[in-house]
Structure formats: structure tokens, C-alpha cells
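**Student:** Requesting a structural model of the entry that follows:
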Amino acid sequence: MCGRYVVVASVEEIEKRFQVTAAQLPFDFQPNFNLGPGSLAPVITNDKPNELQFFTFGMTPFWAKKRMYLFNARAEGDGNMDNDPDYKGGKGIISKPSFRKPIRSQRCLVIADAFIEGSYAEGLDKPHLVYLYRRPFAFAGIWDVWKNPETEQEVHSFAIITTTANPLLQKIPHHRSPVILHERDERRWLRAEHLQEITTLLEPYPAEEMNAYPISPKVKSPKATGRELIEPVGERLQPELELRMKTELRLQGMGAGKRDHRH
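**Tutor:** Now for the predicted structure:
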């Protein structure tokens, strides 16, 4: 599962990296080192691929009678319930009631700088920060629009698609990993029309292009959002080459720079 992640890149950095323009923001966008369900987060949707938007993390399907927070969507659907990392079966997400429409026509890039994962036995009592050697990056996401039957207010929300654990996640150990898109596949994810092309992208990200280290269980509190949450409390799970050490996720300088969003 991926229920907490880190977003610290400035709006300007995201705009440059993904070649998008941010709409006027309804709030003061600040770095968040512990972004969880219910929070507004940056996304790029297939219907507005050149615009940076902010949707609620935790998807409510359009047909729901009340608010829901489906923050993850299993690529395998009801398949691979044992979470076998070597699973090669079908992508059952295409037939799940909550996801079968969004996976076909409502996909998005979920912008992140890192994510937080706990062990499958101890959860966030034993959390790790997982990062790529490039940032920011994009999770494969799906989105929907739900209208509150009482207030008529529309809620735009999203879920992150998960798949089998790669060798790095298995070291935590955790049984799932979010689908992280290669940079070359980001636009392909947004514009793909055929299910075979879409589901082909739902694979684990290469473990050699990422790393992780243990952090404090203080991250369990959804109210905690500060930089101190990602301070390492132990060694990295994989040794790093000197070249990668120069480009790894750095604690200092993350989220630097603010933007005046007044227009």
C-alpha cells in the first residue's frame, strides 16, 4: 500500500519538470513530508494534460452514495491475493467496479518526491522513506468526480495504483509497491487508449533506480508534516555508488522556494 508520500518540489519545479502550467491555487501550497488521504495534492490529468491541478488524495467513485477515500487501487484486482512478487497474471483492475471506468478514461500523474512505506507486519511502527535517484517523479493514478448529494459540491479525487513489490520493497519488508512511471512513459499513460497498452505500464519500478532508509514512527501521526520526519534513523537498504550519492534525495534544500500565487 502507499498511503503516505512526500511532496516538496515547488510549483515552479513541477511546472518545469512536467511541462505544465499551474492554475490559480485555492490555498498556499507548502512542502508536505507526510501527505496522506484527505489532503490536496498535485496531479496532471489526461483531460487537462498541460495543467497542474490539485485533487484530494483518496478517490470517491462517481456512483458512491457517500464520501469514500480509496487511496490505492490494486493493478491485479482480485488476482494475486497472496501478493506473490513473481505474479504474471492478468490486471484485474479493469473489471473492478470502482476502477473500471477511471482506468479506461480518467488517468493521472500523481506528483511525488518520495513515499513512506511500513513493514507488512508492523506498519508505520517501522516506516521507511523510499526515494528515486530522480525527483520529482510520477505515480500512475486514476481520478474521478463525485457530487455530494446534499450540497451539490463536486469533489475531484484520485487513487494511486499499486502492484507487486520489487526487491527493494521486499527488503522493508512490504508486499506491495506503488506503480511509478518511467519519465518516457508519463505522457503515454495519459494518452493511451487501448487496455493492453494501459495495463502494460502497471509494473514494479526497477529496484536499482531507488533506495530506502528507516525513519521515525512519528510519521504515524497525520498531523505531522515537517522535514524532521524524513531524517534517517538507520542505514540505507542498498549500498549506493558515489555517482548516485551526488544525486540522491537530499534533506537540505528540499522544498526551497515559494511562489506568489496571486494573479
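
**Student:** From now on I want contacts and neighbour counts done on CA atoms only, so please keep to that.
**Tutor:** Will do.

**Student:** Okay, buried residues for stretch 185-202 please.
**Tutor:** Glu186, Arg187, Trp189, Leu190, Arg191, Ala192, Ile198, Thr199, Leu201, Leu202 (16 or more other CA atoms under 10 Å).

**Student:** Please give the structure of this sequence too, so both can be compared:
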Amino acid sequence: MCGRFTQIYSWAEVHEQYNLILPDPIPNLEPRYNVAPTQRIDIVVQEEGGRALARARWGLVPFFWKKSLKEAARLSTFNAKSEEAAAKPFFRAAMKARRCIVPASGFYEWRTEDGQKQPYYITAAGGEILSFAGLWETWKDPETEERLVSATILTTAANATMQELHHRMPVILKADQVDGWLVDGDQELLVPCDPQMIEFRRVSRKVNNVRNQRADLLNSE
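**Tutor:** As a prediction, the model looks like this:
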């Protein structure tokens, strides 16, 4: 699974990695050190002219949802199992037509050590931005008529590296697989990445409190 992650890249880095169609920096691209469900995230989507960076709520709200956004938050749709998403009503339409990449500098996972939850930070072994396969959706609030873009991260079974921490992990795509997901929706890509693509290290327990958003969260204790 993936319940917390970071987005601490620069505009130049994300623009170069995904060859975005916007040549100029977008506003408010600030570093995010402890992103949690229901918060705003950056996503990469395929538009007619190419790839673009967009903003979404983390936690997918299907277009047919008739209840409130507060009730939608209880659904825990910030992750979707890649093995099941195509058959699930909440994700089925997005799997066909609204796929995205969630760029991440890294993500957190926990294991219990000495009776306490100890966070670990998982990053690309080469230091590049991780490309999580995701889905996005547009929903209209039945009360306010406002439109909301939301997204989920697809997960898969853990590879040999992640198995030391958890039995699930995000679907992480290589650079040459991004079009295969965004454009073609190739579900054969929704598998564990090469174990050598990622590495992890122990970080501060301050990560456990979602209100902590500073760079020192990534420091070892």
C-alpha cells in the first residue's frame, strides 16, 4: 500500500522527466514532505497536446458518487489494487479512460520495532522521481455543484526489497513505460518493479504525525 509519500522535486526536474507541455513553471509547486490522503497532490495526465501536470485530491471520488465529500473520505480510495481495479465499479471507468502518473520523490512504510511504529523512506536507487501508476476522476458535488478532480495510486504485490517492510507497494513505472500506461492503458505494466530500482532507509518518527511537514522528517534517528 501507499499511505504517505513526498513530492519534493523542482519544476525543472518534473518538467524534464515527463516532457511536460507547459514550458513555464506552474505556481505554488512547493515541496511536500508528508503527503496524506485527502490532501492535494500533483498528477501527470495525458492531454491532446502531450503530458501536463495537474492537481488532484488524493482519494478517488467516482463520478457517480451521490453523497458528500466527507462521506467519500471514509471509503479509503487513496489506493486501488491493480489486480482488481478494472472490475471494481469505483475504478472501472477511470481504468478505461482516465489514467495518470503520480510523481513521487519517495514514499513511507512502517514496521513495528521495540513496540513502536518505525517509518522507513523508500526512494529510487538512482535518485530520480518515482512514477506511480494512478487513476483520476472528476466529480461534481451534489450540494455546491463544484467540480473536484481526485486520484488514486495503484498498488501491487511487494517486490523482494519491499517485502522487508510490507506485502504491498505502489506500481512503479520505468520512464519508457509511462506512455504504455497513460496512452495505452497496458495492464501488463501493473506489476512489481525490479527490486534494484528502489532502496529504503530508516527516518524520523516525526513522520507519524501528518501535521509534521518539514525536511528533517527525512533525517535518520
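
**Student:** before we move on, back to that, format the buried residues of stretch 185-202 of structure 1 as CSV; extra columns: secondary structure and distance to Gln24 of structure 1.
**Tutor:** What follows is those, written out as CSV (DSSP: H, G, I helix; E, B strand; the rest coil; distance: CA to CA, whole Å):
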residue, secondary structure, distance to Gln24 of structure 1
Glu186, helix, 24
Arg187, helix, 23
Trp189, helix, 25
Leu190, helix, 22
Arg191, helix, 25
Ala192, coil, 28
Ile198, helix, 31
Thr199, helix, 33
Leu201, coil, 31
Leu202, coil, 32
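
**Student:** To which residue of structure 1 is Asn159 of structure 2 aligned?
**Tutor:** Taking TM-score structural alignment, Asn159 of structure 2 has Asn166 as its aligned residue in structure 1.

**Student:** quick one, what contacts its match?
**Tutor:** By CA atoms under 8 Å, 6 or more residues apart in numbering, Asn166 of structure 1 lies in contact with Pro85, Arg176, Ser177, Pro204, Tyr205, Pro206, Ala207.

**Student:** would the fourth one count as being in a helix?
**Tutor:** No: the assignment for Pro204 of structure 1 by DSSP: H, G, I helix; E, B strand; the rest coil gives coil, which leaves it out of any helix.

**Student:** Could you check how far whichever residue in structure 2 pairs up with it is from Leu135 of structure 2?
**Tutor:** Residue pairing (TM-score structural alignment): Pro204 of structure 1 is matched to Pro192 of structure 2. Shown here: Pro192 of structure 2 relative to Leu135 of structure 2, a distance of 17 Å by CA to CA, to the nearest Å.

**Student:** Looking at the two, which is more packed in?
**Tutor:** Leu135 (31 against 19; other CA atoms under 10 Å).

**Student:** you'd agree the match of Pro204 of structure 1 is up against Ala160?
**Tutor:** No: using CA atoms under 8 Å, Pro192 of structure 2 is not in contact with Ala160; the gap is 9.1 Å.

**Student:** Now do the helices in structure 2.
**Tutor:** Assigned by DSSP state H, structure 2 shows helices spanning 11-18, 69-72, 92-97, 178-182.

**Student:** looking at these, which is closest to Arg211 of structure 2?
**Tutor:** Comparing the helices of structure 2 by their distance to Arg211 of structure 2 (CA to CA), the top pick is helix 69-72, with 19.5 Å.

**Student:** any chance you could map the strands in structure 2?
**Tutor:** For structure 2, applying DSSP state E gives strands covering 5-7, 32-35, 40-47, 50-58, 79-81, 99-104, 106-113, 116-124, 130-140, 147-157, 168-170, 172-173, 198-202.

**Student:** Matching Glu76 of structure 1 against structure 2, which residue comes up?
**Tutor:** Under TM-score structural alignment, Glu76 of structure 1 pairs with Glu83 in structure 2.

**Student:** What residues does the residue lying closest to its match once chain neighbours are set aside make contact with?
**Tutor:** What sits nearest to Glu83 of structure 2 in space, not counting adjacent residues and going by CA to CA, 6 or more residues apart in numbering, is Thr156, at 7.3 Å. By CA under 8 Å, 6+ apart, the contact list for Thr156 of structure 2 reads Met1, Lys81, Ser82, Glu83, Arg168, Met169, Pro170, Val171, Leu190, Val191, Pro192.

**Student:** From Thr155 of structure 2, how far off is Phe200 of structure 2?
**Tutor:** 18 Å.

**Student:** Just want to know which of the two has more residues nearby.
**Tutor:** It is Thr155, of Phe200 of structure 2 and Thr155, that has more neighbours when counted by other CA under 10 Å, with 25 against 19.

**Student:** roughly how far apart are the more buried one and Ser82 of structure 2?
**Tutor:** Going from Thr155 of structure 2 to Ser82 of structure 2 by CA to CA gives 6 Å.

**Student:** Show me whatever sits in contact with both of these two.
**Tutor:** Listed as contacting both Thr155 of structure 2 and Ser82 by CA under 8 Å, 6+ apart are Val171, Leu190.

**Student:** Just give the closest residue to the residue mapped onto Ala175 of structure 2 from structure 1, not the sequence neighbours.
**Tutor:** Under the alignment (TM-score structural alignment), Ala175 of structure 2 pairs with Glu183 of structure 1. Leaving aside its sequence neighbours, Glu183 of structure 1 sits nearest to Phe137 (CA to CA, 6+ apart; 7.6 Å).

**Student:** do the same with Arg4 of structure 1
**Tutor:** Gly36 (4.7 Å).

**Student:** Next, count neighbours for that neighbour.
**Tutor:** 22.

**Student:** got the contact list for it?
**Tutor:** Residues in contact with Gly36 of structure 1 (CA under 8 Å, 6+ apart) are Gly3, Arg4, Tyr5, Phe57, Pro222.

**Student:** And it, how close does it get to Thr56 of structure 1?
**Tutor:** As defined by CA to CA, Gly36 of structure 1 lies at a distance of 10 Å from Thr56 of structure 1.
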